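Undergrad: sequence and predicted structure below; questions after.
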Amino acid sequence: MALVKKGVSRQDAHEEIRVLSHQASASVKLEGKHNDLIERIRATPFFEPIIGELDALLDPSTFTGRAPQQVEKFCGPEGDVEKALAKYRAEGIEEKVGDIIL
């Protein structure tokens, strides 16, 4: 989509990524190499308009949306999980899940 914002056809961008991803996939599956898709993108002139933005575009934190806040609200000290467990704790019932005692 970053390429589209720069005036590149969405279909052309998709095709370039598809071709490179198939090449990278074949390299992994047939040659046992690591997935070098990002390196292939960086080396392809087609992607020149966004090369400077690539690291930011690939930052995983930009794909999480409100998940961190939602988890904190749900699992935090006043969250739904604590409220649901409160009645069991009041009855002296605790359960160990992994290394966590509920």
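TA: Arrived safely.

Undergrad: for the rest of this, base every contact and every neighbour count on C-alpha atoms.
TA: OK.

Undergrad: which stretches in this protein count as helices?
TA: 2-5, 10-31, 37-43, 54-57, 67-75, 80-90 (DSSP state H).

Undergrad: want to throw those into TSV with mean neighbour count and distance to Lys96?
TA: Listed next are those as TSV, based on neighbours: other CA atoms under 10 Å; distance: least, CA to CA, whole Å:
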stretch	mean neighbour count	distance to Lys96
helix 2-5	14	46
helix 10-31	14	41
helix 37-43	15	42
helix 54-57	13	40
helix 67-75	12	16
helix 80-90	13	12
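
Undergrad: please compare the first structure with the one that follows:
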Amino acid sequence: MQGERRATLILAPAGAGWRVSLKGGSSPTDGAGAAADCEIEAEGPLNGRTIDARVVPFEGTNLSVSAQDLAARPAGVKVDLTPQGAIVSTDFQGCGVGADVTGRYARAGATPS
């Protein structure tokens, strides 16, 4: 797999914490045999400049995750906030091979550095 991957990160207040919504996947240059897009929904607290979130059950456009799925294979998402955007890492294994939502996210309207 090669090429630049495109993904979207949305952070929204959720009770005492934050809702982390990720959607993205493989690069268009990977061709027709590449994995479909992936989605992840997680919630967790903001500690300093880091959101440590647990993946929560959700019904997505391309993927759905149940409480039963997460009981068998719990997963987390870490979002390190920077002035330019965020750095995301996750141990979620529900995405297809080649679909990747980890990495750097530029703040909407910001010029990538």
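TA: Sure thing, it's come through. All figures in this text were calculated on a predicted structure; none of them were measured in a lab.

Undergrad: drop the TM-score for these two in here.
TA: Once superposed, chain against chain, the TM-score is 0.27 (TM-score structural alignment, normalised by the length of the first structure); 48 aligned residues with a CA RMSD of 3.9 Å.

Undergrad: still on that earlier bit, take the helices of the first structure and write them to TSV, including distance to Ile100 of the first structure.
TA: Below are the helices of the first structure laid out as TSV (distance: least, CA to CA, whole Å):
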stretch	distance to Ile100 of the first structure
helix 2-5	43
helix 10-31	38
helix 37-43	38
helix 54-57	35
helix 67-75	13
helix 80-90	13
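
Undergrad: closest to Ile101 of the first structure out of those?
TA: Closest of the helices of the first structure to Ile101 of the first structure is helix 80-90, at 10.8 Å (criterion: CA to CA).

Undergrad: what helices or strands is the closest one leaning on?
TA: helix 67-75 (3 or more CA pairs under 8 Å, 6 or more residues apart in numbering; DSSP states H and E).

Undergrad: skip ahead from the strand or helix carrying Ile51 of the second structure and say which helix or strand is next.
TA: Element membership of Ile51 of the second structure, judged by DSSP states H and E, is strand 50-55. Using DSSP H and E, the helix or strand that directly follows strand 50-55 of the second structure along the chain is strand 58-59.
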